[in-house]
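K.L.:
Build me a structure from this.
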Amino acid sequence: MGHDLLQLRSATPEDRDWIHELRHRVYAGELRQHAPDPTGRLRDGLDGDNVYLVAARGAHRIGFVSLTPPWAGRYGLDKYLTRDELPVLDDDPFEVRVLTVEPRWRATAAAPLLMYAALRWTAARGGRRLVAMGRTELLDLYRAVGLRPAGRTVHSGAVTFEVLTGGVTELTRHVTDRYGSALERLRATVDWRLDLPFAPGPDGCEHGGASFTAVGTDFRTLHRRHDLVMADVLDAWFPPAPGVQAVLAEDPAWVARTSPPAGAEGLLAEIAAARALPVDTLAVGSGSSDLIFRAFGRWLTPRSRVLLTDPCYGEYAHVTERVIGCRVDRLPLRREDGWRIDPARLSAAVASGRYDLVVVVNPNNPTGRHAPAAALRSVIAAAPARTRWWIDEAYLGYVGPAESLAGLAATDPRVVVCTSLSKMYALSGLRAAHLVAEPATAALLRRWTPPWPVGLPAQLAAVAALRDPSYYADRWRRTHTLRRGLAADLAAVDEESTVEESVANFLTLTLPPGGPSAARLVAECRRHDVHLRDLSPLSARYEGRTVRIAVRDTEENARIVAAVRAALDALRPAAAALAAAPAR
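P.N.:
The predicted model follows:
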């Protein structure tokens, strides 16, 4: 890019000495916050954990902003306030530490763009809250992006700071609404080199499926699908059962032009027979998302309180927090615990009775871990009567029907089980799902279901699929074999990375600290027409280092392994240089 563009990038090893020198000039010399250092450099005890974003124009560095991510385990604010005095630090925020611009550039857009870059970086790493110390004379800059005082003031040397905080979703909406046009104009003047998009995506839940953009969402270049490995979505690697293909091919013109049964009566009857459930305990929808939006919209209000696990399928946070506006708490799942749901911790979290709804995705997506049905039954039995449970069993077929809580949901008014037919039955393009609830709850949801909730092709396909359980059981067994082979091959690519198998049709690959980011790996693999899912925006617990990879067939799995190997070979030199650079 030309030297006239303002470059935004992650700090390089060469930037570090300049950062320390500028920090000394400003905070020791200009502001007298710190005592002068004979070296003319001011370092930070969190330098090894901080993330630095730099603004430059050509060869001239203009300014930087530093962030402390929650996985550092400590914050700069810990030096000044206790957690009792500032409980927001217990919510795993990202801390904006230092925003510093060279004097001659302070009247330019550099500082606002660095603040914007910090917000975008935080969102791309799954951050839900920002906290910052803003110099009192610069509070207007922080307020302009939507940060608000947390009610605490900090004195450091000759400088007074106000502690400010804000939710990442709200801050993003505020900045987009207020400064969207200005940002769009600035975009043409910025050389954006960060591993995240300049602008936030459209308002909605972020899913996998970027691979379809490469195919072409206008459907004019569908032949591209033959060139791509679409491992960023969890669609089945296998085709639907022969009977499904036959019923769709028999008379496609009639299927396309004919209205389906308005209440999907035949599909409901088939599900009831296949699952040994009373038909009056069932409701169907056009995929799980349809059922989630419909049910949660009936049950919850902005006054409702919801408990989710973290990480968890992103649709649940989107609907509860962003669409309905509920108060949402998280039960953190930890890598060191194997990402498992601890029944004792879950039971303790719900014991107070403050939750209107608890969501458990089992097996969990994206962690791939399964909580035994017996343990969940015990937790639910001991839970307060007012708490409703939503159990998402979209991938339970990979574990086995004995682990389903559908039977409990059919009789317990507190429990609803939702099951997608899309992923397990290779019907993702047709969209079909059902839920199980005691008859009164199911009847209410059916009453709020519009006619023709599932199209005729989907109804025909789902019924045919349910009538061929042996075909799918064989495909699910084969999926386990393919997953194990893919995991072994990926583990052999890089001994510093961690491969974690799931119980379903995907696995995760976590890059080492100091290595390339998950976003960089995903971008590099796309150069080889292999699409993986960066889990960073879903949860800060992935630390920007984890990708999810869907299991494909043998040939495509080999392409995934080859692409990951080539990507890491291309990315390692830059990551190694950054990691080897001294932090002082």
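K.L.:
make it CA atoms for all contacts and neighbour counts henceforth
P.N.:
OK.
K.L.:
any idea how far the residue nearest to residue 503 when sequence neighbours are not counted lies from residue 329?
P.N.:
Closest residue in space to residue 503, ignoring its immediate chain neighbours: residue 368 at 5.8 Å, by Cα to Cα, 6 or more residues apart in numbering. Distance from residue 368 to residue 329, counting by Cα to Cα, to the nearest Å: 21 Å.
K.L.:
which one of those two has more residues nearby?
P.N.:
Of the pair residue 368 and residue 329, residue 368 is the one with more neighbours under other Cα atoms under 10 Å, namely 22 against 17.
K.L.:
Pretty sure the more buried one sits against residue 506.
P.N.:
Yes: applying Cα atoms under 8 Å, one finds residue 368 in contact with residue 506, separated by 7.4 Å.
K.L.:
residues near the residue lying closest to residue 190 once chain neighbours are set aside, how many?
P.N.:
Nearest residue to residue 190, sequence neighbours excluded (Cα to Cα, 6+ apart): residue 6, at 4.8 Å. Using other Cα under 10 Å, residue 6 has 25 other residues around it.
K.L.:
try residue 261
P.N.:
For residue 261, the count of nearby residues is 16 (other Cα under 10 Å).
K.L.:
and what of residue 422?
P.N.:
For residue 422, using other Cα under 10 Å, the count is 24.
K.L.:
ok, and the closest non-adjacent residue to it?
P.N.:
Per Cα to Cα, 6+ apart, closest to residue 422 is residue 428, 4.1 Å.
K.L.:
Which secondary structure state is assigned to that neighbour?
P.N.:
When classified by DSSP: H, G, I helix; E, B strand; the rest coil, residue 428 comes out as coil.
K.L.:
Against residue 545, how distant is it?
P.N.:
For residue 428, the distance to residue 545 - Cα to Cα - is 28 Å.
K.L.:
Between those two, which has more neighbouring residues?
P.N.:
Taking neighbours as other Cα under 10 Å, residue 428 and residue 545 compare with residue 545 leading, 25 against 17.
K.L.:
Tell me how far the more buried one lies from residue 508.
P.N.:
In terms of Cα to Cα, residue 545 sits 10 Å off from residue 508.
K.L.:
Relative to the whole chain's centre, how far out is the helix or strand harbouring residue 165?
P.N.:
Per DSSP states H and E, residue 165 falls inside strand 159-167. Distance of strand 159-167 from its chain centroid, counting by Cα atoms, centre = their mean, to the nearest Å, is 27 Å.
K.L.:
structure for this one too, so we can compare:
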Amino acid sequence: MSAPIDHGGGVTAAAAAFGGRPQDWLDLSTGINPCPVALPEIPTSAWHRLPDSYLVDAARRAARDYYGSGDTLPLPVPGTQSVIQLLPRLLRQGSPFAMTDDKIAMADDRVAVTDDRVAVTDDRIAVLSPTYGEYARAFASAGFAVDAVDDIAAVGGQHRLAVVVNPNNPDGRIWPAEALAALHDRLKSTNGLLVVDEAFGDTDPALSLAARAQELPNLIIFRSFGKFFGLAGLRLGFAIARQDILACFEDWLGPWAVSGPALSLAASLLRSDMAVIRRCLDDRSAALQAALGTAGLRIKGGTTLFTLVADRRASDIYTHLCRHHILVRKFDYAPDWLRFGLTPDPAADNRLGAALQGFER
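P.N.:
Just a heads-up that it's a prediction; the model follows:
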């Protein structure tokens, strides 16, 4: 098994290293709405009873209408990380795309060994990179050969599955829907799958492929719930795909995978006024951009929910901010990058601005 990936959100560890109470730190290391929405009333029964099918159905219908997935009912999952880890199993045994035991036996003379993992070289995975690291980790840990590619043109017939995060994390790169649809068709011609992760897609719904789920049968879409609504601790996401693929996910996740309160909140909040949330995020994003610009930092990319900065002094800036109990995201594969999440209010804007202004250049 490969080593765990260092994600954002490690404020407890940062406080242990640099002092202060974790709750007093300004955590800008994640791409989560810093102004969580007001919670609607949750029926007592949602807490008291196991989540019955009517709660699941209500959440699925609300997600269908919100994401615009037509006849496809999105499947609620306990965070999209849970289904990312099921993707290797989907290829190996759970769908028409399966790598059967017979095929594995036939490929015995075509294997490559990397560390303690065995990869069948005829069953490669393409991940548009750099991006969220858990995709490559999940496939590599399951024994697949993973190709980190920088353009969808590099995805070929040797790839059993391709992953595109759109908009991308951490640089905000965007692929037009038509380009992704063409990639789907190219993969479909060799019986391959396309996974499009739209975790940061709520702020720009026009980018989503959800409305085309019916016409793109080899497509799987993952949507995050907690990032846009500021409720990451709820651990809720949705998968959009054809029914046999969703049935595999549902079976492997087991009964009651998503809690009743989470389903109840989804059914309510997915039918709420998104314009209010988007205006708030636009304001917060503009404030962050202003603070970074005033500090003379070069913005490399990002989305409404985060901004990526490129600077040769990134490591020193990171340490300097930690000493001021402000946590941002650094990257081992790009030592000149820092990702800044949104600040929650003007007081936090001022706190970040003052810390950046105090950095010795």
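K.L.:
which residues touch the aligned residue in structure 2 for the residue nearest to residue 422 of structure 1?
P.N.:
Using TM-score structural alignment, the partner of residue 428 of structure 1 in structure 2 is residue 232. The contact partners of residue 232 of structure 2, taken as Cα atoms under 8 Å, 6 or more residues apart in numbering, are 32, 225, 226.
K.L.:
Which position in structure 1 pairs with the first one?
P.N.:
With TM-score structural alignment defining the correspondence, residue 32 of structure 2 maps onto residue 235 in structure 1.
K.L.:
Quickly find the element holding the residue nearest to its match when sequence neighbours are not counted.
P.N.:
Nearest residue to residue 235 of structure 1, sequence neighbours excluded (Cα to Cα, 6+ apart): residue 423, at 5.4 Å. Using DSSP H and E, residue 423 of structure 1 is not contained in any helix or strand.
K.L.:
ok, now residue 269 of structure 1?
P.N.:
helix 265-275.
K.L.:
Can you give me the stretch of structure 2 that that helix aligns onto?
P.N.:
Under TM-score structural alignment, the match for helix 265-275 of structure 1 is residues 57-67.
K.L.:
Show me how far the matching stretch is from its chain's centre.
P.N.:
When C-alpha coordinates are averaged (Cα atoms, centre = their mean), stretch 57-67 of structure 2 and its chain have centres 20 Å apart.
K.L.:
Give me the residues contacting that stretch.
P.N.:
70-76, 205, 210-211, 238, 263-264, 266-268, 270-271.
K.L.:
Would you mind getting the average deviation of it from structure 1?
P.N.:
The superposed stretch 57-67 of structure 2 is, by mean Cα distance after the TM-score superposition for structure 1, a mean 2.3 Å from where its aligned residues fall in structure 1.
K.L.:
how about stretch 159-166 of structure 2: buried residues?
P.N.:
Within stretch 159-166 of structure 2, the residues scored as buried using 16 or more other Cα atoms under 10 Å are 159, 160, 161, 162, 163, 164, 165, 166.
K.L.:
ok, back up a step: now check the residue nearest to residue 503 of structure 1 against structure 2: what is it aligned to?
P.N.:
By TM-score structural alignment, residue 368 of structure 1 lines up with residue 172.
K.L.:
do you know how far residue 65 of structure 1 is from residue 7 of structure 1?
P.N.:
13 Å.
K.L.:
Now for the nearest residue to residue 476 of structure 1 once chain neighbours are set aside: which residues touch it?
P.N.:
Closest residue in space to residue 476 of structure 1, ignoring its immediate chain neighbours: residue 398 at 6.2 Å, by Cα to Cα, 6+ apart. Going by Cα under 8 Å, 6+ apart, residue 398 of structure 1 touches 476, 477, 503, 504, 505.
K.L.:
Which of these are still contacts in structure 2?
P.N.:
Retained in structure 2 by both residues aligned by TM-score structural alignment, their matches' Cα atoms under 8 Å are the following of the contacts of residue 398 of structure 1: 476, 504.
K.L.:
helix/strand/coil for residue 482 of structure 1?
P.N.:
Applying three-state DSSP: residue 482 of structure 1 is helix.
K.L.:
Map it across to structure 2 for me.
P.N.:
By TM-score structural alignment, residue 482 of structure 1 lines up with residue 284.
K.L.:
what's next to the host helix or strand of residue 331 of structure 1, contact-wise?
P.N.:
Using DSSP H and E, residue 331 of structure 1 falls within strand 327-332. Strand 327-332 of structure 1 is touched from outside by 302-311, 317, 320-321, 346, 349, with contacts defined as Cα under 8 Å, 6+ apart.
K.L.:
what about that strand, distance to the chain center?
P.N.:
14 Å.
K.L.:
Which positions in it come out as buried?
P.N.:
Going by neighbour count (16+ other Cα under 10 Å), the buried part of strand 327-332 of structure 1 is 328, 329, 330, 331, 332.
K.L.:
what packs against the helix ranked longest in structure 1?
P.N.:
The longest helix of structure 1 (DSSP state H) is helix 554-580. Contact analysis of helix 554-580 of structure 1 by 3 or more Cα pairs under 8 Å, 6 or more residues apart in numbering; DSSP states H and E lists strand 229-230, helix 469-493, helix 518-526, strand 530-531 as its packing neighbours.
K.L.:
cutoff 6 Å now
P.N.:
helix 518-526 (3 or more Cα pairs under 6 Å, 6 or more residues apart in numbering; DSSP states H and E).
K.L.:
Check which helices and strands the helix it packs on sits against.
P.N.:
Looks like helix 518-526 of structure 1 contacts helix 554-580 (3+ Cα pairs under 6 Å, 6+ apart).
K.L.:
now the strands for the stretch 151-300 of structure 2?
P.N.:
159-165, 193-197, 219-224, 237-240, 298-303 (DSSP state E, counting those that start in this stretch).
K.L.:
Show me the one of the ones you listed that comes nearest residue 80 of structure 2.
P.N.:
Smallest distance to residue 80 of structure 2 across these (Cα to Cα): 5.1 Å, for strand 237-240.
K.L.:
mean deviation of that closest one from structure 1?
P.N.:
Compared with structure 1, strand 237-240 of structure 2 is 0.7 Å away on average (mean Cα distance after the TM-score superposition for structure 1).
K.L.:
coming back round to it: and whichever helix or strand comes after the strand holding residue 165 of structure 1, which residues are buried?
P.N.:
Later in the chain than strand 159-167 of structure 1, the nearest helix or strand by DSSP H and E is helix 168-187. Within helix 168-187 of structure 1, the residues scored as buried using 16+ other Cα under 10 Å are 168, 170, 171, 172, 173, 174, 175, 176, 183.
K.L.:
What separation is there between the fifth one and residue 325 of structure 1?
P.N.:
By that I understand residue 173 of structure 1. 14 Å.
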